[in-house]
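Trainee: Next one to model:
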Amino acid sequence: MPLKVCLDLSPIVHQKAGLASYARELTTQLVVMEPGVSWVAFHYDRYPPTPLPSPLDALPRRVVPWGAYRWRLTTALRHFLGLSMDGFFQGVDLFHATEHLLPRLSSVRTVFTLHDLIFLFYPETHKPLNRWFLTLMMPRFLRAADAVIAVSECTKRDAVRAYGIPEEKITVIYEGVSPRFRPASPEAIQAVRAKYRLPERFILYVGTIEPRKNLTALLEAYAALQSRNTQHAARLVIVGKKGWLYGGFFRRLRELGLEERVHFTGYVPDGDLPAIYSAADLFVFPSLYEGFGLPVLEAMACGVPVVCSNTSSLPEVAGDAALLADPTDIRALVAAMERALTDEALRASLRARGLERARQFTWEEAAKRTVEVYHQVLGP
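Mentor: I've put the predicted structure just below:
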């Protein structure tokens, strides 16, 4: 009988930003690349807000009809009480947890993807209930899993240091860049410029509006940049929906008087992102902490110069293809942004190095190495 693998696609149907991108791109590649495997889709919530995309929508499904809170609480209680949840996954050989929740399984082998430990290092950037759940359950999930996939060496080091997880249990598998992220045509750029009312020149940020993204520092740096060159300074465009604990960001936006200089698009479908990246003069990603930092590579793949933080996984991901700056040092951010906007030789070099860097990260390779982890867990 063919191997039966259950993939947790909950991040996709619940639009969980970076987790959704990871789950969608990786599992799509797995399904296409390994047709001999019997793939099964799993998600919680009987009526999720977002349908699964093709080809994932054609997979047989296991669905827990509960919402997020009940599913999380049930999983936590089952772990504490030592009660198996195998009944949800009968006939499955392996379950892959693509987000930070692992059912307690006894007869089903498990692989757990660890994206980051932000809640541990920057607890103030998480809602209290989410922080409590992850603090309580993350070490249990990591120990219970048969194998752990970390999306960067940084994330692996964090897990080993924080929880004493054996290094040999964790395999680092980088995320990839979808082929659709490439320099867009002038026609595509013109179309998104009109659709989202984008300014002629702009600095771009893509991601959720939440504390760890350090967007208040980006506002401070942008305001300082404006004061240096008010005649030709580019506008600031923020692409992404509101996440949580974003009140301080909008308060600082008003205090700096930037309401007319900062343009918000809200949520943007993935299909429009390559042209928006391509239209930008500069991409800035000032996060305090990232488990991987996929938008950096997406911007590079579209030929945009990048400035990003010199913390956590970002130096590992960006290599020498971006200007790195301390995200807590506004002067350093301003200096890096100004150089990347005004030094034409540097801009050309960053574009070339960025395109080459992005080509090194593919979902095909990520899927291939993920299947190797499955086989290691299941044995011969």
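
Trainee: contacts and neighbour counts: CA atoms only from here.
Mentor: Will do.

Trainee: Now do the contacts for residue 319.
Mentor: Residues counted as contacts of residue 319 (CA atoms under 8 Å, 6 or more residues apart in numbering) are residue 357.

Trainee: can you give me the helices in the stretch 251-380 of the chain?
Mentor: In the stretch 251-380 of the chain, the helices defined using DSSP state H, counting those that start in this stretch lie at 273-279, 294-301, 314-318, 330-342, 344-358, 363-378.

Trainee: where do the helices sit along the stretch 1-150 of the chain?
Mentor: Along the stretch 1-150 of the chain, counting by DSSP H, counting those that start in this stretch, helices occupy 10-13, 17-33, 68-81, 118-121, 128-144.

Trainee: Quick check: buried residues in the last one?
Mentor: Okay, so that is helix 128-144. By 16 or more other CA atoms under 10 Å, the buried positions in helix 128-144 come out as 131, 134, 137-138, 140-144.

Trainee: Output those residues in TSV, with distance to residue 22 appended to each entry.
Mentor: Output for those, formatted as TSV (distance: CA to CA, whole Å):
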residue	distance to residue 22
131	22
134	19
137	21
138	19
140	22
141	19
142	19
143	22
144	22
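
Trainee: Let's compare: structure for the following, please.
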Amino acid sequence: MKIGIDARMYGARQTGIGNYIRHLTENLFKIDRENQYFVFLLKPEFSRYRILSPQVKKIKVRARWYTLSEQLIFASVLNRYNLDLMHFPHFNAPFLYRGKYVLTVHDITQKYFPGASFWRKQAYQFIFSHNIKAARRVIAVSRFTKNDILNNFSCEAKKIKVIYEGVDSRFKPGNKDEALIRLRQKYPLNKPFILYVGVMREHKNVVGLVSAFNLFLKKYRLDYQLVLVGNFDPRYTEIQTKIDRLKLNKKVVQPGFVSFDELLLFYQAAEVLVLPSFREGFGFTPLEAISCGTPVAASNTTSLPEILGKAACYFDPYDIKNMAETIYKILEDRNLQDVLVCRGQKMIKNFSWTKCASATLKLYQEAAALK
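Mentor: Sure thing, here's the model as predicted:
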């Protein structure tokens, strides 16, 4: 069987989806010795991508995601290869592609947080609705995401398969003091710190976290820093505006996008990871923190309770006071920290890239057999 994989978003800088493509393909190519794979990549990742199996061929394309060329040129490129099945790891399959395909849906956040553009919202609704119907099978990364699709779009439940993602095995506990020493050589970290890792967009509620951090400092009179790891997004300036207004510039450290090695150190050195999102389809970062032995405070909404179970403390992301109280509760209770870490180490075994790849391969076989 000839299987295509849209890897245009491959790479760490595309965060969740990029890492999904990387780990899924690596594990697929280890367990599947029968099928032939065609991996479609953009520059510069095309040059960096290492082929680990003779069954894999990489193809360079010049059609970025969310563009007109994606809808026209990319569809034309795919049609040349006469694939038995194509896997699009995001909702943005080209409208004009008529081959059989599997679609992975990580979330439908753009329906709820479409940004300022009216046309972008309309385009998302049109493309998503069409692709959900056209796909032979749909992978949802959580039960929440599956139900979210069913509640908002026309799709048969039997068409959607929940396949949990995995956690990179390189995330593991380390020496906190050594991690801090290494980080302090580059960043102005002089206090214990609360950590956030992720994109800086509206649905992530980083503005709410900054407000909760400010309340935490004033109410409990504890001396902490807040570290926000992730690329600054020029479309969302509210975070910096909030930091400036609350006069927290000396208390908030913003490293931007960091390498894997530095991210590992931040997880190992943090006192707690906080994920204050309004919406999450899965939630990589709390699982990564838990793998490193770091306690987690997370929103009590959408997929997070499903994924994290009893290995996190939860708060209402719309309630700044509740968020601050939950952070304080973890930081001031060493026994609670130990309990969360212990639960987390047991829970994390449920999330394996090998399991994810195996279930995905089985779904490929089912989808390809459909007329």
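
Trainee: Next, the TM-score between them, please.
Mentor: Scored by TM-score structural alignment, normalised by the length of structure 2, the superposition of the two chains gives a TM-score of 0.91; 366 aligned residues with a CA RMSD of 2.4 Å.

Trainee: Which residues outside stretch 351-365 of structure 1 are in contact with it?
Mentor: Defining contact as CA under 8 Å, 6+ apart, one finds that stretch 351-365 of structure 1 is touched by 25-26, 29, 174-178, 297-298, 300-306, 318-322.

Trainee: if we can go back for a sec, for residue 232 of structure 1, which of the helices of the stretch 251-380 of structure 1 is the nearest?
Mentor: Nearest of the helices of the stretch 251-380 of structure 1 to residue 232 of structure 1, taken as CA to CA: helix 330-342 at 10.5 Å.

Trainee: and the gap between residue 14 of structure 2 and residue 215 of structure 2?
Mentor: Going from residue 14 of structure 2 to residue 215 of structure 2 by CA to CA, to the nearest Å gives 32 Å.

Trainee: Quick check: residue 113 of structure 2 touching residue 204?
Mentor: No. Using CA atoms under 8 Å, residue 113 of structure 2 is not in contact with residue 204; the gap is 10.3 Å.

Trainee: Just want to know which of those two has more residues nearby.
Mentor: Higher neighbour count among residue 113 of structure 2 and residue 204: residue 204, with 18 against 14, using other CA atoms under 10 Å.

Trainee: Distance-wise, check that one relative to residue 301 of structure 2.
Mentor: Going from residue 204 of structure 2 to residue 301 of structure 2 by CA to CA gives 12 Å.

Trainee: list residues touching both of these two?
Mentor: Residues touching both residue 204 of structure 2 and residue 301 (CA under 8 Å, 6+ apart) are 278-279.

Trainee: picking that back up, any chance of the helices of the stretch 1-150 of structure 1 in CSV with distance to residue 59 of structure 1 as columns?
Mentor: Shown next, in CSV, are these (distance: least, CA to CA, whole Å):
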stretch, distance to residue 59 of structure 1
helix 10-13, 14
helix 17-33, 9
helix 68-81, 22
helix 118-121, 32
helix 128-144, 26
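
Trainee: Now do the same for residue 42 of structure 1: its match in structure 2.
Mentor: Under the alignment (TM-score structural alignment), residue 42 of structure 1 maps onto residue 40 of structure 2.

Trainee: same thing with residue 359 of structure 1?
Mentor: Alignment note (TM-score structural alignment): residue 359 of structure 1 maps to residue 349 of structure 2.

Trainee: can you count the residues close to its match?
Mentor: For residue 349 of structure 2, the tally of surrounding residues (other CA under 10 Å) stands at 11.
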